[in-house]
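# Just a sequence and a predicted model for now, questions to come.
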Amino acid sequence: MELDLAQPVGALTAQLVDVPSVSREEKPLADLVEGALRAVPHLAVDRDGDAVVARTRLGRAERVVLAGHLDTVPIADNLPSRLDEDGLLWGCGTTDMKAGVAVQLKLAAELAAPNRDVTYVFYDAEEIAAEFNGLRRLAEHHPDWLAGDFAVLLEPTANRVDGGCQGTLRVRVQTTGRRAHSARSWLGENAIHKAAPILTRLAEYTPRRVEIDGLVYPEGLNAVLIEGGHAGNVIPDSCAVTVNYRFSPDQSEDEALERVRGIFEGFEVVLTDSAPGALPGLSHPAAAAFVAAVGTPPAAKEAWTDVARFAALGVPAVNYGPGDPTLAHTREENVAVAAVEQSEATLRRWLTA
């Protein structure tokens, strides 16, 4: 089988969806993407693992990057794809984010002389732990492949520009006690009971809402897991509350961690995971031209995305792509073909006007 890049973008989306590519199993799709792009004469194509990068080399004054991941979450009895009478394409990965990948492929094949040089990045393992992320691997091994003045990550945003992204960190807030038989509880010290002030501080915390370049980033501080206890007749001697802090990109990871440590002063706080946020990146002329091409006001991205990896490389980036993000990862995942066509038309206009 070969990818048909000449077919309409909706049909191309369906073809991509019908090639299963659960995280760590992207090779068949990456092979198809690489083969299709190597047949395009105006592109230079490179590959690292299951990530494929294609670039124009026209000597334009600016270079922009269009990026999207090839992998999906596990299939939920929602393959093969199906197109209904209302123009909705149903199936695993339709929204997150093979519709965006189809847009990239159409533009890569058809824009031989865009007004800016373009790098098209197709990468693996976005949906699982960061250690496997293909964009992270490219940033570490081939940062020159990702170089540019501005980047668009085609994650689903319902075709709205979402600037930057929140940062995220997780900590374990820990308590200790003394183990005893629950029949003689006075001989012990209950570590779970000692966690009550942790939950009280979380319940009483007022999240910040931070405005940056006209976009408002709401923060969140929440318990997401509690661990403690040994058996139904044992006073526990340890307890840990895992707390997730989604922080505004006005803070660095270190500053966010210090804020969390201050909130839980008096408790042991252990960092378990962290990723930086990304500033909106809308001040660059290429970004302003892109927002103008979209034609609707941008908003803050209320999540973490791989735009942060571009920001770390000094490349301002935004999220923009077809599909309702609330449908991602669901059994009912679908995308309107009209929305995919709109995304393609917008990006084409931006790259050719």
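Received it, and whenever you're ready, just let me know what you need. Numbers count the residues shown, from 1 in each chain.
# Please count neighbours and contacts with C-alpha atoms only from this point.
Will do.
# residue boundaries of the helices in this structure?
For the chain, the helices defined by DSSP state H occupy 9-17, 27-38, 99-110, 134-141, 196-204, 253-263, 285-294, 307-312, 337-352.
# mind putting those helices in JSON lines, mean neighbour count and distance to A125 included?
Below are the helices of the chain laid out as JSON lines (neighbours: other Cα atoms under 10 Å; distance: least, Cα to Cα, whole Å):
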{"stretch": "helix 9-17", "mean neighbour count": "23", "distance to A125": "16"}
{"stretch": "helix 27-38", "mean neighbour count": "18", "distance to A125": "11"}
{"stretch": "helix 99-110", "mean neighbour count": "25", "distance to A125": "14"}
{"stretch": "helix 134-141", "mean neighbour count": "18", "distance to A125": "6"}
{"stretch": "helix 196-204", "mean neighbour count": "13", "distance to A125": "33"}
{"stretch": "helix 253-263", "mean neighbour count": "16", "distance to A125": "23"}
{"stretch": "helix 285-294", "mean neighbour count": "18", "distance to A125": "27"}
{"stretch": "helix 307-312", "mean neighbour count": "22", "distance to A125": "14"}
{"stretch": "helix 337-352", "mean neighbour count": "19", "distance to A125": "23"}
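# ok, second structure coming up, stack it against the first:
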Amino acid sequence: MPVLDLSASSLDITRTICDIPSVSGDEVTLADAIHEAIADLPHLQIHRDGDTIVARTDLGRAQRVAIAGHIDTVPINANLPTRDIEIDGVPHLWGRGTVDMKAGVAVQLKLAAELADPRVDITWMWYDHEEVDADLNGLTRLARTRPDLFAADFAILGEPSNGAVEGGCNGNLRAIARTHGVRAHSARAWIGENAIHRAAPILTRLAEYRPREIEVEGLAYREGLNAVRIGGGVAGNVIPDLCEVEVNYRFAPSRSAAEAEQHVRDVLEGFDVEIVDLAAGARPGLDAPLAQEFLAAVGAEPRPKYGWTDVARFSAMGVPAVNYGPGDPHLAHHDEERVPVEQIASVEAGLRTWLAKR
């Protein structure tokens, strides 16, 4: 088993855990290393569910904060082991997972080991299967088996945010819009009805759609409704009888999941529409007292989170949550994934300043 030394710097811990491959479905080696590294820390109570590990303080504090990060990555593409590089004179750590989101996990692990007497009780969560279907997600499983572990007054997810604070997140909906026709030989096309041609109005409506920008609790969320995939056809000489257009809708957290579904059905009225995935967004929750204290401690101006993240899971349980982690989200899943070294140190300092006992 790889040895994880939590007395090392956050940068070195990042390097170590990135160099332990943990593509979704293959997290066990890293989960074992994390479990071994924290198992004997007397100030933490450990709970393990598969490859999800929860470590809690129980100091009787008046408030509790949940701090979470996923340990899996998307597939490796010749971008491990990690290496140190400079871009325009700025030191970076390059490699799969450095941005999404092992630098954030490394900071959390170091602080979990060192903050034995924090000002609030802390629930640390490191979970598996974030990069794949939601029903495999470690937090989904944990919410079903141990919902009590989510109890908190405020939550932080270490998703990459360039070291800024990103409040809440947009919701995410995927739908399939289908058109139907009648097969025929393409030499006698008039006998059939072309399902692909019938899909043209769907594409026209989506191309003409103008997304909204909606302010929610002082943050401006941008929506988007787009065709992301299209399929149809049987053979090169057959008029197709089915065409499917996959549509993705990113909606502001002011809309409920039901309202988002109805909006998509309204835009695509007259077509056969199936909703295949739907996850509500999360309101920023920045009016919570702990959130205000956190913003003041890290000196951050909050921004909206356009993508969906697991902050929505906490929000659904009544826990206000934000994203706060090192790394540029534009480089998540990128083959040139890399994190500025300074951002790792900055996020560690911000969290430490806020969580340390005063």
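Yep, it's here. These figures come from a predicted structure and were not determined experimentally.
# what's the TM-score for these two chains?
After superposition, the two chains reach a TM-score (TM-score structural alignment, normalised by the length of structure 1) of 0.98; 353 aligned residues with a Cα RMSD of 1.0 Å.
# Using JSON lines, lay out the helices of structure 1 together with distance to G229 of structure 1.
Listed next are the helices of structure 1 as JSON lines, based on distance: least, Cα to Cα, whole Å:
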{"stretch": "helix 9-17", "distance to G229 of structure 1": "44"}
{"stretch": "helix 27-38", "distance to G229 of structure 1": "43"}
{"stretch": "helix 99-110", "distance to G229 of structure 1": "46"}
{"stretch": "helix 134-141", "distance to G229 of structure 1": "37"}
{"stretch": "helix 196-204", "distance to G229 of structure 1": "15"}
{"stretch": "helix 253-263", "distance to G229 of structure 1": "24"}
{"stretch": "helix 285-294", "distance to G229 of structure 1": "52"}
{"stretch": "helix 307-312", "distance to G229 of structure 1": "38"}
{"stretch": "helix 337-352", "distance to G229 of structure 1": "50"}
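# A278 of structure 1: which of these is closest?
Closest approach to A278 of structure 1 among those is made by helix 307-312 (4.8 Å; Cα to Cα).
# so where is the closest one in structure 2?
Using TM-score structural alignment, the residues of structure 2 aligned to helix 307-312 of structure 1 are 311-316.
# do the same with stretch 166-181 of structure 1
Taking TM-score structural alignment, stretch 166-181 of structure 1 hits residues 170-185 over in structure 2.
# how far does that stretch sit from the chain's center?
Its chain's C-alpha centre and that of stretch 170-185 of structure 2 lie 27 Å apart, by Cα atoms, centre = their mean, to the nearest Å.
# ditto for stretch 191-199 of structure 1
33 Å.
# Need the residues that contact it.
For stretch 191-199 of structure 1, contacts defined as Cα atoms under 8 Å, 6 or more residues apart in numbering pick out 173-178, 223, 228-229, 235-241, 264.
# Can you measure across it, start residue to end residue?
Using Cα to Cα, to the nearest Å, the end-to-end distance of stretch 191-199 of structure 1 comes out at 13 Å.
# Where in structure 2 does that stretch fall?
Mapped onto structure 2 using TM-score structural alignment, stretch 191-199 of structure 1 spans residues 195-203.
# can you check stretch 134-152 of structure 1 too?
On structure 2, the counterpart of stretch 134-152 of structure 1 by TM-score structural alignment is residues 138-156.
# now the end-to-end length of that stretch.
Using Cα to Cα, the gap from the first to the last residue of stretch 138-156 of structure 2 comes to 16 Å.
# Kindly report the same for stretch 37-51 of structure 1.
End-to-end span of stretch 37-51 of structure 1 (Cα to Cα): 13 Å.
# which of the residues in it are buried?
Neighbour counts using 16 or more other Cα atoms under 10 Å place 37, 40, 42-43, 45, 47, 50-51 of stretch 37-51 of structure 1 among the buried residues.
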